[in-house]
Each structure stands twice: as C-alpha cells, then as structure tokens.
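what's the 3D shape of this:
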Amino acid sequence: MNIYQHFRPEERDYIDQVMQWKNTVELQYAPKLTDFLDPREQHILKTIIGENGDVKYQLFGGWPGAERKRALLFPEYLVPVQEDFQISLFEIDYPKKFIKIEHPNVLGTLMSLGLKRGKFGDILVDDEQIQFLAAKEIGGYISTNLESIGKATVHLFEKPPENIISPKELWEEHELTVSSLRLDTVISGVYNLSRQKSQNYIAAGLVKVNWTQIESPAFVCEIGDMLSVRGHGRVRLSGIEGKTKKEKWRISVGRQK
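Here you go, the predicted structure:
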C-alpha cells in the first residue's frame, strides 16, 4: 500500500519522519519522544502508527484541552506515565498595570530565542495570566534567555502541572456556500473578502492551512483543515455537505470567537 496517497504531497517529508520513528522503536525496542506536534501532524502520526501494531503511541500536551501535543511512541511492554512526556509549565510575570501582553507577543519572543516551534506547546492566556508549555530539555535555556517581551521586562516561574490554567476556546458554527473548494474561494467566503483580496493575502504569505504557509490559491481544502489569515483569526472546515442545484459547495465552518 502506498501510504503517501492518503495525504498531501507537501506532507511527504513528515510522513517519512514518522515512519523512521516507528522503525527506530521497532529496532531498538525503546520509546521515542517527539517534539510538540500540531493537530494535523498528530492525525498523520495516528494514521501511520495505527492501533493494532507492535508500536503504540500516546499524545499529551500538558493539559486536557491541549492543541499542540508531544507523541510518545513505545513498544507494547511499556505503560507510559505523564512524566514520560517531559513537559515544563512556565508562567510569565510582567507589569500588568502598564502593559498588555497577548499570544502573538509571547510566541514571537519564544521564536526569537532561536528554537524550533516544535519545542513549545500551547500558550495559555486567561485575562492577565499567561502561561506556556515547553519541552523540558530546553527549560534551562528559556529561563536564562527570556528576559523581556517587547519593551516589558518579564520574569519566568516554573509551575507544577496542577497549576495550569484552562482558558475556554469558543467556536461559532456557520454554514455557507462557495463556488469551489479552492483556498482563495473558501477564504473569500469565510472571511467575507473579495476573491482578489484573498489571493493577495495568499501571495503575501499571510495564509496558513494546518499551521503551514500556503502560497497557491488553487490549494484544495478538505474536512478538518484549520485555516488562518493573519489579522482575521482562525477557521476550522468542519464539514463539506455536498453540492447545491447550482453546483456550489455547501460547507460548515467553526470560527474562533
């Protein structure tokens, strides 16, 4: 069976990596812990590893509602525990009376430290309280090097897992019709933009599908895709309901409030 046919061409390198992880666990008969994976990467891993083989997997991101999770691949003799995922929880202390820090500010600062996105999990914001999850192996580096976010001096405190906050994500479901499932057409319909403006956003590198920048307006969207346009928020394509009598596609989307 050709495993690649079930996924998009641009996902081939990641598929090869998952296969390599699986083979390593089989050959060494020892567990393999990955970096944090986005939901699309988790889906691919689950599909490739399966549920009935000699190699098992578990996913954990530090809290029950985690979007980004580390995967632990392991032989069937092993019974994983939470500590095996090697996740650290950090809270950011900053001058709340004088400055507002938001999710993009935190992510931008973490990325500026020269570390891969896969080394960080979710960034949690609940009113003025901000936390983030990170791979334990880089905890010391972050603590030493993260001293400011923007113009604000900040202090990091590592917290025990039970101190994690659980912000609520709210999604509104909408139904609409689009003339095709091309990325520029779906974005135009979902965000109420002109087709030309949608294409301009794509050309400018402001559009991502499943956390990956897409530069082709002809990219075909599928059920489960997470779309984002910088400055316009995220949308999840939750259903494709078929065609209308006028040959338009009926789709349902969840839009983050």
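
going forward, measure contacts and count neighbours with C-alpha atoms only.
Will do.

what comes up buried for the lengthiest strand in the chain?
Using DSSP state E to define each element, the chain has its longest strand at strand 233-243. For strand 233-243, the neighbour count (16 or more other CA atoms under 10 Å) marks 234-240 as buried.

and stretch 69-82, by the same measure?
Those would be 69-75, for stretch 69-82 by 16+ other CA under 10 Å.

closest one to Tyr94 out of those, please.
Nearest to Tyr94 among the buried residues of stretch 69-82, counting by CA to CA, is Lys69 at 26.6 Å.

turn the buried residues of strand 233-243 into CSV, including distance to Ser112.
CSV is the format used below for the buried residues of strand 233-243 (distance: CA to CA, whole Å):
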residue, distance to Ser112
Arg234, 23
Val235, 27
Arg236, 28
Leu237, 31
Ser238, 33
Gly239, 37
Ile240, 38
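
now the other sequence, so there's something to compare against:
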Amino acid sequence: MTEEQILKGRLCDLAKRAYNQNIYTYSNFLSVAEQSLLDELRPELSYIHMELSGGGDLCERQIVGFGSEEEFGYPGEFPIAVVMIQPLLEKFSDSLSHRDFLGALMHLGIERDTIGDIIVKEKTAYIYCLPSIAEYICKELTKVKHTNVKCEIVSTDIPALAPTLVEETFPVASLRMDVILATLLKCSRKEALALFEEKRVTLNGHITGRNSSLLKDGDIFSVRGHGKFVFDHVGGNTRKGKIYVHINRYV
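Predicted structure coming up:
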C-alpha cells in the first residue's frame, strides 16, 4: 500500500470509530497535501461531521476532528498545545530560523505529524503540537543550533501568536495567480509556472495547479519556501491600464 492509501485508511477508521462509539476522534497534524486527500474522502465520510483546526486561525498544518456537539451531546476539544522556546541568554543567541527550530525538534526523534505550525518571532519560537509532545519538548529540548534554550507551555491565544501583516502594493497586467506571483516573488512567468507544477502553491488551504485562477478579495495563498499572503483588494489603474493590487504578507 502507498502512504496515501494508508493515510486514507487511517482517516476512514477514525471517522467510523467516532460514529460507532459516539466519541470524538482526532488525527495527527496533516500537511496541506494530506488535507487534499481528506477532501477526496469527504463524500465517503459525509455521515459524520468533520472539522479542521491547527490551533490558530491561519495555521496551515491542521488536525481533523470527527464528531460534533449536535451529534454527541457534548463539546469536543482539539488536542493542541503551544510550546514557547526562548534563548536562555538572548544576547548570546544565534539568529534562529524556522528550519533551526524544526531541525532541533526532529533531532529529538519527534515525528513530524505530531507538530503543527512553527511561528518564529525574532529569537522566540511558538510550536503548535500534540499535548503529549509538548511535555516531551519542555523536558528534552535544551539547545537549538548553538543556543541554549528554555521551553514553556503557553496559552494558544496569547497576543504573540497573532499574525503580523505587511502590505505590498504593485501594478500587474492581470489578476491571474501566475502573473501576481511573478511580480510578488520577483521571478519570471516561467519560474512562477514551475511553482504550480511542483505543487508548491496553495490557495485557501488547498494545493492548486491552476495558475490562471483569478484572485479575489480575501483569498489566502502561499508558496512553499516563499511565505503566505492575503489578496486584500484591487486599487486603481495605471495610465497604461495595469491594475494596482494590495497584498498582505505574513511576517
């Protein structure tokens, strides 16, 4: 069996167990590609309510939960915790990136599907993860790169987890995704098309290969390796007929 078939089987088993036993069941964190597999199963699993959460409104990696208060008579709670990782002494800290924090976690032998999004703000990281893994991280993680760190489980709604947006405005010839990405990422149209072919582009939480899709207000899109963006609105036109677009970049 392929990994995709194994995952689909696991998701079907979780749905059946929730339905048969009247209990909430939850997957581990699913990547965007794995969420696309879940979408393929929706018609087959229509007999049970399903909901996705990554712990924050804009998290890409998400857990699917099966069941609802209407079906079971009691509310469920997604098994998601947040670990804050900080340098012990900030002035002696390395400049730490998303890759550095993820690498340190993988070095502990932690499975990737037990960890959700990693938000890095300056030299502090916030790790969405399963509660059991949160305790393990706090106990075992003492160093990231060459920096000694301390870990603490924090609330999922602390202000530091709110996204920071930076607006970018520029003219484009069309609202097509490939045209906007080429300008936004400062690359050629050919390079932008390659991003779609390599399945690195998502639109509103789903991998898309439709480079000709027209973006509209509120669309959230991301490019693996380049970041996440929101199409905010269309402005005026240039003298040459190009369209001013306003894009918010998550930083």
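
let me see the TM-score of these two.
TM-score for the superposed pair, counting by TM-score structural alignment, normalised by the length of the second structure: 0.63. Supporting figures: 227 aligned residues with a CA RMSD of 4.6 Å.

run a quick neighbour tally on Ala15 of the second structure.
By other CA atoms under 10 Å, the residues close to Ala15 of the second structure number 26.

touching, it and Phe66? I think so.
Yes - counting by CA atoms under 8 Å, Phe66 is a contact partner of Ala15 of the second structure at 5.8 Å.

joint contacts of the two?
Residues touching both Ala15 of the second structure and Phe66 (CA atoms under 8 Å, 6 or more residues apart in numbering) are 25, 48.

helices of the stretch 51-200 of the first structure, residue ranges please.
Ranges of helices in the stretch 51-200 of the first structure, per DSSP state H, counting those that start in this stretch, are 103-111, 139-145, 183-191, 195-203.

would you convert the ones you listed into JSON lines that also reports distance to Ala218 of the first structure?
Formatted as JSON lines, those follow (distance: least, CA to CA, whole Å):
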{"stretch": "helix 103-111", "distance to Ala218 of the first structure": "28"}
{"stretch": "helix 139-145", "distance to Ala218 of the first structure": "40"}
{"stretch": "helix 183-191", "distance to Ala218 of the first structure": "6"}
{"stretch": "helix 195-203", "distance to Ala218 of the first structure": "10"}
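
which of the ones you listed sits most buried?
helix 183-191 (a mean of 22; mean count of other CA atoms under 10 Å).

list the residues that contact Arg210 of the second structure.
Counted by CA under 8 Å, 6+ apart, Arg210 of the second structure has contacts Phe196.

now swap in Pro163 of the second structure and tell me
For Pro163 of the second structure, the contacting residues are 250-251, by CA under 8 Å, 6+ apart.

repeat for Leu102 of the second structure
By CA under 8 Å, 6+ apart, Leu102 of the second structure lies in contact with Ile118.

separation between the aligned partner of it in the first structure and Val125 of the first structure?
Under the alignment (TM-score structural alignment), Leu102 of the second structure maps onto Leu107 of the first structure. Distance check for Leu107 of the first structure against Val125 of the first structure: by CA to CA, to the nearest Å, it reads 12 Å.

and for Lys32 of the first structure?
The gap separating Lys32 of the first structure from Val125 of the first structure is 30 Å, by CA to CA.

what's the answer for Gly239 of the first structure, then?
From Gly239 of the first structure to Val125 of the first structure the distance is 29 Å (CA to CA).

cool, Lys208 of the first structure as well?
Per CA to CA, Lys208 of the first structure is found 22 Å from Val125 of the first structure.

got it, and Gly65 of the first structure?
Counting by CA to CA, the gap from Gly65 of the first structure to Val125 of the first structure is 13 Å.

more neighbours: these two, which one.
Between Gly65 of the first structure and Val125, Val125 has the larger neighbour count (other CA under 10 Å), namely 17 against 14.

find the centremost residue of the second structure, please.
Centroid-nearest residue in the second structure: Glu60, 1.5 Å away (criterion: CA atoms, centre = their mean).

wait, what's in contact with that residue?
By CA under 8 Å, 6+ apart, Glu60 of the second structure lies in contact with 31-32, 54, 116-117, 205.

same list (those) but as TSV, adding neighbour count and distance to Gly109 of the second structure.
Below are those laid out as TSV (neighbours: other CA atoms under 10 Å; distance: CA to CA, whole Å):
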residue	neighbour count	distance to Gly109 of the second structure
Ser31	18	19
Val32	18	23
Gly54	23	22
Gly116	26	15
Asp117	22	18
Gly205	20	28
